[in-house]
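> Sequence first, then the predicted structure:
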Amino acid sequence: MIRLVLCDMDGTLVPFGASSPSDRTLRALRSLEKTGVAFGVATGREPVDLLRFFRGDERYLDSGIMSNGKIIQWRGRHLSTIYLDHAILDTLADIAREEEGCALNVYVPRQPREGETFSLSRPCYLGLNDADIRRAVALTGMLPPGDLIDAVPDVPIMSAGFLCLGNGRETAEEQALRMRPLLSEACPQADFLRPTSLFFDVLPRGWSKANAFDRLCEACSIAPEEVVFFGDAENDLAMLGRVPNSFVVANGTDEAKAAARHVIGDAADDAVAKVVEAIARADGRLDLDALDDDALGRMA
């Protein structure tokens, strides 16, 4: 029996360029409640972004792994939070100032307002101007608009990313490929994962969604085989290899497809919703034979 469905957001539950999951996807996720199966995100996004995706409905954030595992929730109970080392952020800020076309994105927390479950944050950018931010949002299809800052604020920060937009000598892709080893050399205590080709998530060295998954399973007495996970990209690889019931969407990377147990349809075609609907119809069982041909592409 399945007890928990975990899903990446960008490119998996939400097609790139879309502002929220489809109505069919939201109905499918709600249908899990009747079977006792919990739904949770497993994403690099912070709660402030997720609430925008889920149209302000906090129920979709009751369980899950956020900020690439730096926030862990289970049925409304907060399990853990991990913050980034400010020495890493300050080093990345210096690099962003020196490298044309590069920027640092950090999420700066604010005090929770009355009635808020989460202490929400605001996205901020160092090394960009307003026009650059608009270009970054358009290029990546996932970055939110934010405020411009000159330095990393001296407050606890969970989420950060390093952005490569290109310059007069390099395309954005070329710049990202060049910068990755430089970032790793400058910040050996950090890992840099690419949810998209132009953007690096910044994580503590050795930490990933899979580490958070292990902690979640241990705290809640869930076995890995009682979980279904959906992903699409590099920051999902550890999870795709860790969860026996792992699925990757057809628009995912080749590396993600190789790591997953199953390949399903495209995110734009509600592929995740089709699998979730089948789980709900089977009262929490994962019955691959019940999936439509267009939902399940192949078995790895």
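Received the coordinates, thanks.

> can we go C-alpha only for contacts and neighbour counts from here?
OK.

> can you point me to the longest helix in this protein?
Assignment by DSSP state H gives helix 172-186 as the longest helix of the chain.

> residue boundaries of the strands in the stretch 151-300 of the chain?
When secondary structure is read from DSSP state E, counting those that start in this stretch, the stretch 151-300 of the chain shows strands at 160-164, 190-196, 199-204, 227-231, 245-248, 262-264, 296-299.

> Can you say which of those strands is nearest to Glu174?
Taking C-alpha to C-alpha as the measure, the strands of the stretch 151-300 of the chain were each checked against Glu174, and strand 160-164 came out nearest at 9.0 Å.

> Tell me which other helices or strands the closest one touches.
Secondary-structure packing of strand 160-164 (3 or more C-alpha pairs under 8 Å, 6 or more residues apart in numbering; DSSP states H and E): strand 102-109, helix 172-186, strand 199-204.

> JSON lines for the ones you listed, including distance to His262 and mean neighbour count?
As requested, the helices and strands packed on strand 160-164 are exported to JSON lines (distance: least, C-alpha to C-alpha, whole Å; neighbours: other C-alpha atoms under 10 Å):
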{"stretch": "strand 102-109", "distance to His262": "33", "mean neighbour count": "25"}
{"stretch": "helix 172-186", "distance to His262": "29", "mean neighbour count": "16"}
{"stretch": "strand 199-204", "distance to His262": "25", "mean neighbour count": "24"}
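
> coming back round to it: quick one: closest of the strands of the stretch 151-300 of the chain to Phe16.
strand 190-196 (10.1 Å).

> A further structure is provided below for comparison with the first:
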Amino acid sequence: MTYRVVALDLDGTILNSNKQVSENSKRVLQYLSKPEFKNSDGEEVLVLLASGRAPYLVSPVEEALGIDCYLIGYNGGICFGRKSEGRNTVFSHSIDNSNLKAIFKYVEEHNLFLNIYGDGIVYGIDKLELAEKPRRYSIMTGATYKFIPSYSTLPDDFTPAKCLIILDDDKECDQLLETMRPLFPTLSLVKSNCMNKDYKQYYVEFLEHGVNKGTSVIDFCKAKSIDSSKVVSFGDAENDNEMLEQSGLGICLANGTDVTKSIANQVSQFTNDQDGVARELVKLFNLPENLIQ
């Protein structure tokens, strides 16, 4: 198969454990993105960064790679075009107000910390007993918070692309996800995680019904008139599962979760700290081996 789109998760995939892009990854993706490079069908290769992060937290990874990318944020909630195209909105989905109020009610009753994403800001309730959760999230992702005294201070017509509950335990996350799914049948609930050498967090994410990285890849391909079989995607965790399934080839890195490895078409022998993405792309596109140093 000749691939036209390279879809990349960020944390645990194209980013190493220090939340950085390696020099090998830069060289390989810059080579693929050169105007003169074409796949075996003579087509330009498009790079799509697909993350649960807010778009403004995805763009620094694009800058670190040194290439012009399409950006998917909020696990499929929104997609922006490349800088060279004016960073236009390719598509967007948001949580309606009635669902949003139900989420607020649940987290208040169970004293859970909720991230609410809108207008380039992460909103959160200012609660001293939960303050460590957003502090660690900010350290790991670079997110900037605007703390509010209550959810009622948000505008009545506020419709964020995504919300998420921050948890510190994997099993607690699984249990909460199982409990909440039947309570929110008109929303898409997704498990994700983020970790560095110091911290680990697990998340229950709320998205508009049917929205995930997989549907976002399909929407992107429709917008660009590309067959989804020409997408190769890379991921490591549960929020990547649909993307790996919907792509022509879905590759899970060696550091990925067991669940994600089980649904991937292929499991790399390399982790994100061993330049797994770069090494697999060199093989797939028959690139010069000296790009990996």
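Now that the structure is in, tell me what you want to look at. This is a predicted model, so every value here is computed, not measured.

> hang on, the earlier thing: can you list the helices and strands packed on strand 160-164 of the first structure in JSON lines and add distance to Val228 of the first structure?
Formatted as JSON lines, those follow (distance: least, C-alpha to C-alpha, whole Å):
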{"stretch": "strand 102-109", "distance to Val228 of the first structure": "29"}
{"stretch": "helix 172-186", "distance to Val228 of the first structure": "31"}
{"stretch": "strand 199-204", "distance to Val228 of the first structure": "24"}
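
> which other helices and strands contact the longest helix of the first structure?
Using 3+ C-alpha pairs under 8 Å, 6+ apart, helix 172-186 of the first structure sits against strand 160-164, strand 190-196.

> What are the contacting residues of it?
The set of residues that contact helix 172-186 of the first structure without belonging to it, under C-alpha atoms under 8 Å, 6 or more residues apart in numbering, is 91-92, 163-167, 190-192, 197-199.

> Any of those residues buried? List them.
Applying 16 or more other C-alpha atoms under 10 Å to the contacts of helix 172-186 of the first structure, the neighbour count classes 92, 163-166, 190-192, 197-199 as buried.

> List the residues that contact Cys163 of the second structure.
If you count contacts by C-alpha under 8 Å, 6+ apart, then Cys163 of the second structure has 114-117, 205-207 around it.

> just checking, what residue in the first structure corresponds to it?
In the first structure, the residue matched to Cys163 of the second structure (TM-score structural alignment) is Ala160.

> The aligned partner of Val227 of the first structure in the second structure: what's it in contact with?
Taking TM-score structural alignment as the criterion, the aligned counterpart of Val227 of the first structure in the second structure is Val231. With contact taken as C-alpha under 8 Å, 6+ apart, Val231 of the second structure is in contact with 3-7, 247-249.

> how about the nearest residue to Arg298 of the first structure once chain neighbours are set aside, what does it touch?
For Arg298 of the first structure, the nearest residue in space outside its immediate sequence neighbours is Val263; the separation is 5.5 Å by C-alpha to C-alpha, 6 or more residues apart in numbering. Residues counted as contacts of Val263 of the first structure (C-alpha under 8 Å, 6+ apart) are 247-250, 257, 296-300.

> which of those show up in the second structure as well?
Comparing the contacts of Val263 of the first structure with the second structure on both residues aligned by TM-score structural alignment, their matches' C-alpha atoms under 8 Å, the contacts found in both are 247-250, 257.

> picking that back up, out of the contacts of Val231 of the second structure, flag the one nearest to Asn286 of the second structure.
For those, with Asn286 of the second structure as the reference and C-alpha to C-alpha as the criterion, the closest is Tyr3, at 11.8 Å.

> so the closest one, which of the three states?
Assigned with DSSP: H, G, I helix; E, B strand; the rest coil, Tyr3 of the second structure falls in the coil class.
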